[in-house]
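>>> Structure, please.
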Amino acid sequence: MMSQQTIQEGKTWAIVSYFTFIGLIIAIVMNIEKKNPFTSFHIRQMLGLILMLIVSNVTEAYVNSWLGTVLWIITFVCWIFGLYHAIKEEAKPIPVIGAKFQDWFRNL
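Predicted coordinates for the structure are as follows:
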């Protein structure tokens, strides 16, 4: 469990990581030196969301536009979920796949 101080120190960059790819890059750069666990958690979640977005876009373009749209909506709902929990100062993974994102990107 993370201390409240750790969460407070990392909250701003955790929230910034959810605002576009540029926000994610900024959060990664700002977190390189300190390696705040709360910020790192949310950076890993957003990286996973970007992967989900890429999958939804590729699906929409090359497989089925309806399926791609459904995947995009799921990705958007997951993005809201992640941002909401960053604001609430919680390290709660995105349902179903969030724990995998933590595992896949554990080196960040």
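
>>> make it CA atoms for all contacts and neighbour counts henceforth
Fine.

>>> So the residue lying closest to F101 once chain neighbours are set aside versus T69, what's the distance?
Closest residue to F101 apart from its sequence neighbours, by C-alpha to C-alpha, 6 or more residues apart in numbering: G48 at 5.4 Å. For G48, the distance to T69 (C-alpha to C-alpha, to the nearest Å) stands at 18 Å.

>>> center of this structure - which residue?
By C-alpha atoms, centre = their mean, the chain has its centre lying nearest to M46, at 1.8 Å.

>>> just to revisit the earlier point, what about G48 and T69, which has more around it?
G48 (23 against 16; other C-alpha atoms under 10 Å).

>>> Helix, strand or coil: sort out the more buried one for me.
helix (DSSP: H, G, I helix; E, B strand; the rest coil).

>>> Another for comparison:
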Amino acid sequence: MDQNTIEEGKTLSLVAYLTLFGTLIAFFINKDKRNPFTSFHVRQGLGLGILYMIIAYVVSSLDSMMASMSFWIFFSILFFYGLFGAITGKMNKIPLIGDFFQKLFKSIGQ
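The predicted structure is shown next:
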């Protein structure tokens, strides 16, 4: 992927990690341009957002401060990892689950 494509997609790639609304905004704006860098980060952001909601539902039912704090720290690190990749212009997959997100949402951006 050339540097021009990365630079054009950086802004929307950053937006993709800002809640699920940001992911949807990045998805719909990227729908016309089809920037592969943005599509990659939209898939990662969408996967993280959905996984966050599912695990948050389970953790909230535990009513444990330790479980809640561990959950917040874990997802904060994952979101910042993806966000840092978008800022630096790299297509870093989220550790352990990034490949799954790319396969699950492969129709996004193609």
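
>>> who's in contact with the nearest residue to the residue nearest to the centre of structure 1 once chain neighbours are set aside?
Take M46 of structure 1 and drop its neighbours on the chain: the residue closest to it by C-alpha to C-alpha, 6+ apart is Y18, 6.1 Å away. For Y18 of structure 1, the contacting residues are 24, 42-43, 46, 79, 82-83, by C-alpha atoms under 8 Å, 6 or more residues apart in numbering.

>>> If we use 7 Å, what do you get?
Y18 of structure 1 makes contact with 24, 46, 83, according to C-alpha atoms under 7 Å, 6 or more residues apart in numbering.

>>> any idea whether the last one is helix, strand or coil?
Three-state call for L83 of structure 1 (three-state DSSP): helix.

>>> got it, and the first one?
Reducing the assignment at L24 of structure 1 to three states with three-state DSSP gives helix.

>>> That one: neighbour count?
Counted with other C-alpha under 10 Å, L24 of structure 1 comes out at 23.

>>> S17 is in contact with that one, correct?
Yes: counting by C-alpha atoms under 7 Å, L24 of structure 1 does reach S17; the two are 4.0 Å apart.

>>> Need the overlap of contacts for those two.
By C-alpha under 7 Å, 6+ apart, the residues touching both L24 of structure 1 and S17 are I43.

>>> burial measure for the closest residue to L20 of structure 2 other than its chain neighbours, as a count.
In space, and not counting its chain neighbours, L20 of structure 2 is closest to G49: 5.7 Å by C-alpha to C-alpha, 6+ apart. Number of residues near G49 of structure 2 (other C-alpha under 10 Å) recorded here: 20.
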